[in-house]
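Need coordinates for the below:
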Amino acid sequence: MRLALGIRYNGQAYDGWQSQPSGRTVQDKLQAALSQFADQPISTLCAGRTDAGVHALMQVVHFDTTAVRAPVSWVRGTNSFLPDDIAVQWAQPVPDQFHCRASALTRRYVYVLSQSPVRPSLEAGRVGWSMRVLDGDAMRAAAAMLLGRHDFSSFRASACQALSPVKEMRRIAISRHGDTERCRWHVEFEADAFLHHMIRNIMGCLVRIGQGREQPEWMREVLEARSRLAAAPTFSPNGLYFLGPLYAAAWGLPPEATIEGGGAAYDGPP
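Sure thing, here's the model as predicted:
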């Protein structure tokens, strides 16, 4: 039987998603918990790998097993073996043809940025930070230049394993929450797929533009350069959240994971 799970986690304590010899990754913790609950080795695949310090509101994984349990039991039983900062949200049997990565129609992230004269304290590790006031209109003008299908090599990490740097950016929405110099910015991204560090590298450029250190037109120059050397330094992982992939409703997943259902919404740091 093939099962899909929706997972939420705070990535502060982990070396990213993908399993590593240290064992300090989200995948390592999830597979250990699943294996204990199922009483057999469980190996998972995920919809989108996240870096160290990056969070997820709706990571989707799938795995094959001969263990027979009710969906609610997979949720509660697995959670009983997981650390407090990782939790299964739902479990759903799926056809053998379902693949959490290949079946995804789109993927979404949000970057949460605190604009404040002083660094975050209570939200440390869960939001990015700009000490300077940001110009939202300038950032939106720059972001518009990234929409559509482009070669995103300028925003690609050297360790990226993607076969092609060409991706389709479908949406970037920038919103400000609060009217004083102390406020929060949400930058939402949607694309068919993302390159390694792509969003953090774009954020580095957007913040530089928002702070007035570059003009919005600079973003087009960076994009067309197709060189990582042209872009700003990689921005902090702290405020990055994987909102999750979206699938066709025909797979029978919960509404928060489907195109028709609108997907999981971001409602503030967990």
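
contacts, neighbours, all on C-alpha from now
Fine.

and residue 45, how far is that from residue 78?
The gap separating residue 45 from residue 78 is 16 Å, by C-alpha to C-alpha, to the nearest Å.

Which one's more surrounded, those two?
Neighbour count, other C-alpha atoms under 10 Å: between residue 45 and residue 78, residue 78 has more, with 21 against 17.

looking at it, that one is touching residue 29, isn't it?
No: the pair formed by residue 78 and residue 29 falls short of the contact definition of C-alpha atoms under 8 Å, at 10.4 Å.

Look up the closest residue to residue 130, ignoring the ones flanking it.
With sequence-adjacent residues excluded and distances taken as C-alpha to C-alpha, 6 or more residues apart in numbering, residue 130 is closest to residue 115, at 4.9 Å.

Report how many residues lie close to the one you found.
Neighbouring residues of residue 115 were enumerated by other C-alpha under 10 Å; the total is 24.

Make sure residue 29 is indeed in a strand.
No: when classified by DSSP: H, G, I helix; E, B strand; the rest coil, residue 29 is found to be helix rather than part of a strand.

what's near enough to touch the closest residue in space to it that isn't next to it in sequence?
Among residues not flanking residue 29 along the chain, residue 82 sits closest, at 6.7 Å (C-alpha to C-alpha, 6+ apart). Taking C-alpha atoms under 8 Å, 6 or more residues apart in numbering as the definition of contact, the neighbours of residue 82 are 29, 30, 33.

and residue 82, which of the three is it?
coil.

Tell me where this protein has strands.
Using DSSP state E, the strands found in the chain span residues 2-9, 45-46, 55-64, 86-94, 106-115, 128-130, 148-151, 166-177, 183-191, 240-246.

now the residue nearest the centre of the chain: how far from residue 66?
By C-alpha atoms, centre = their mean, the chain has its centre lying nearest to residue 242, at 2.2 Å. Between residue 242 and residue 66 the computed distance is 30 Å (C-alpha to C-alpha).

Next, the contact list for the residue nearest to residue 130, please.
Neighbour list for residue 115: 129, 130, 131, 132, 133, 134, 181, 182, 183, 184, 185 [criterion: C-alpha under 8 Å, 6+ apart].

Make sure the fifth one is actually in contact with residue 211.
Yes: here residue 133 reaches residue 211: they are 6.4 Å apart, a contact under C-alpha under 8 Å.

List the buried residues for stretch 168-176?
By neighbour count, with 16 or more other C-alpha atoms under 10 Å as the criterion, the buried positions of stretch 168-176 are 168, 169, 170, 171, 172, 174.

contacting residues around it?
With C-alpha under 8 Å, 6+ apart as the test, stretch 168-176 has contacts from 136, 139-140, 143-144, 146-150, 183-193.

Please give the structure of this sequence too, so both can be compared:
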Amino acid sequence: MMPTFKLTIGFDGTKFSGWQVQPDRRTVQGAIQDTWQKITGEAVHVTASSRTDAGVHALGQVVGVSSATHLDAEQLHRALNALLPVDVIVKGVEMVTNDFHATYNAIGKRYRYRIYNSRCRPLFERDMVWHVPQMLDTEAMHQAAHVLVGTHDFASFQSAGSERESTVRTISAIEVQRGSGEQGALVEVDVEGNGFLYNMVRIIVGSLVEIGMSRRDKAWLAAALKACDRRQAGRTAPPQGLCLMRVDY
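I've put the predicted structure just below:
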């Protein structure tokens, strides 16, 4: 049986059409598979913990690959980072048991969504944040988010196009924080849970921004959750603010 390797990777998703290989499109999966083939001569299929959308970033994406290569984890780590495009980096490579599956073995994930909350639009971070010019009440957002913590049916927070057998998920923590000093325009929303539906974090953030703008209140968020109806929740926040921070196994 071929050895199985677990890769922890980061990437800037700005110029990628998402994770999954697509014809004539630049994807993260395609970049890793092409680079692996250059190094080992093998055409492999790599599996990720999450299939991120176009424009979404990662600091802790986890990838699994079975390979007949005779290179060890350290050699693969060095070779991958030498040949991968500049917007993908391998943070670690380790050999794991053959029953490891990057998707199915994951028991938790942590996402961070970054909002640039200032009348002046961002320059250097424009591909990494959602620019919201209207001042947000981050304390109201933080307090309202507690309604979503726990095990619930999150059908109201799933976009069409990737329906799952169950829309029940558990969120263990949500934090909304504003930076201080020179970082005062930066608002970060951290969401941690055992799994996420399609666009779930982005819809949560879009809904919290409605509350931060004083257009909605906590009671509305609770009602939207209970409704199990996508039309009752807020907008889907744009992709560039989202980053997969960590995957737990």
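
What does the superposition give as a TM-score?
The TM-score (TM-score structural alignment, normalised by the length of the second structure) is 0.95; 247 aligned residues with a C-alpha RMSD of 1.4 Å.

Residue 95 of the first structure: neighbouring residues, count only.
By other C-alpha under 10 Å, the residues close to residue 95 of the first structure number 12.

Give the aligned range of stretch 119-137 of the first structure in the second structure.
Aligned by TM-score structural alignment, stretch 119-137 of the first structure corresponds to residues 121-139 of the second structure.

Kindly check the end-to-end length of the matching stretch for me.
End-to-end distance of stretch 121-139 of the second structure (C-alpha to C-alpha): 22 Å.

so who does the residue nearest to the centre of the first structure touch?
Contacts for residue 242 of the first structure (C-alpha under 8 Å, 6+ apart) come out as 50, 54, 55, 56, 57, 58, 59, 108, 109, 110.

isn't the second one right up against residue 241?
In other words, residue 54 of the first structure. Yes: under the criterion of C-alpha under 8 Å, residue 54 of the first structure makes contact with residue 241 at 6.1 Å.

Looking at the two, which one has more neighbours?
Neighbours per residue, other C-alpha under 10 Å: of residue 54 of the first structure and residue 241, the larger number sits with residue 241, 29 against 26.

so who does the residue mapped onto the more buried one from the second structure touch?
Under the alignment (TM-score structural alignment), residue 241 of the first structure pairs with residue 243 of the second structure. Under the criterion of C-alpha under 8 Å, 6+ apart, the contact partners of residue 243 of the second structure comprise 56, 57, 58, 59, 111, 112, 113.

mind running it again at 6 Å?
Residues near residue 243 of the second structure by C-alpha atoms under 6 Å, 6 or more residues apart in numbering: 57, 58, 111, 112.

Quickly note the distance from residue 230 of the second structure to residue 224 of the second structure.
Taken as C-alpha to C-alpha, the spacing of residue 230 of the second structure relative to residue 224 of the second structure amounts to 8 Å.

Excluding chain neighbours, give the residue nearest to the equivalent of residue 66 of the second structure over in the first structure in space.
Under the alignment defined by TM-score structural alignment, residue 66 of the second structure is paired with residue 64 of the first structure. For residue 64 of the first structure, the nearest residue in space outside its immediate sequence neighbours is residue 2; the separation is 4.4 Å by C-alpha to C-alpha, 6+ apart.

Map the one you found onto the second structure.
Mapped onto the second structure by TM-score structural alignment, residue 2 of the first structure lines up with residue 4.

What is the burial count for its match?
As a burial measure, residue 4 of the second structure scores 19 neighbours (other C-alpha under 10 Å).

show me the contacts for it.
Residues 65, 66, 95, 96, 98 are the ones in contact with residue 4 of the second structure under the rule C-alpha under 6 Å, 6+ apart.

Report the contact partners of the residue nearest to residue 238 of the second structure when sequence neighbours are not counted.
Closest residue in space to residue 238 of the second structure, ignoring its immediate chain neighbours: residue 130 at 6.6 Å, by C-alpha to C-alpha, 6+ apart. For residue 130 of the second structure, the residues meeting the contact criterion (C-alpha under 6 Å, 6+ apart) are 115, 116, 241.

try residue 94 of the first structure
The neighbourhood of residue 94 of the first structure, defined by C-alpha under 6 Å, 6+ apart, consists of 2, 3.

And it? What does it align with in the second structure?
In the second structure, residue 94 of the first structure lands on residue 96 (TM-score structural alignment).

And for residue 206 of the first structure?
Residue 206 of the first structure is assigned residue 208 in the second structure as its aligned equivalent, the criterion being TM-score structural alignment.

isn't its match right up against residue 141?
Yes: Residue 208 of the second structure is in contact with residue 141 according to C-alpha atoms under 6 Å; the separation is 5.5 Å.

Those two: which has the busier surroundings?
residue 208 (31 against 25).

how about the more buried one, what does it touch?
Shown here is residue 208 of the second structure, whose contacts under the criterion C-alpha under 6 Å, 6+ apart are residue 141.

Residue 223 of the first structure - nearest residue in space that isn't next to it in sequence?
Excluding the flanking residues, the one nearest residue 223 of the first structure by C-alpha to C-alpha, 6+ apart is residue 154, at 5.9 Å.

Please pull up the equivalent of that neighbour in the second structure.
Correspondence of residue 154 of the first structure to the second structure, assessed by TM-score structural alignment: residue 156.

what do you get for residue 189 of the first structure?
Using TM-score structural alignment, the partner of residue 189 of the first structure in the second structure is residue 191.

residues near that match, how many?
Using other C-alpha under 10 Å as the criterion, the residues surrounding residue 191 of the second structure number 24.

try residue 61 of the second structure
For residue 61 of the second structure, the tally of surrounding residues (other C-alpha under 10 Å) stands at 25.

Touching, it and residue 9? I think so.
Yes: the criterion here is C-alpha under 6 Å, and residue 61 of the second structure meets it with residue 9 at 5.2 Å.

Pull the number of nearby residues for residue 68 of the second structure.
When neighbours are counted by other C-alpha under 10 Å, residue 68 of the second structure comes out with 12.

on that earlier part again, among the contacts of residue 243 of the second structure, which one sits closest to residue 164 of the second structure?
Minimum separation from residue 164 of the second structure among these (C-alpha to C-alpha) is found for residue 111, which lies at 19.8 Å.

what's the closest non-adjacent residue to the residue mapped onto the closest one from the first structure?
When the first structure is aligned by TM-score structural alignment, the residue opposite residue 111 of the second structure is residue 109. In this structure, residue 109 of the first structure finds its nearest non-sequential neighbour in residue 242, 4.5 Å apart by C-alpha to C-alpha, 6+ apart.

Narrow the contacts of residue 115 of the first structure to just the buried residues.
Among the contacts of residue 115 of the first structure, the ones that count as buried by 16+ other C-alpha under 10 Å are 129, 130, 132, 133, 134, 182, 184, 185.
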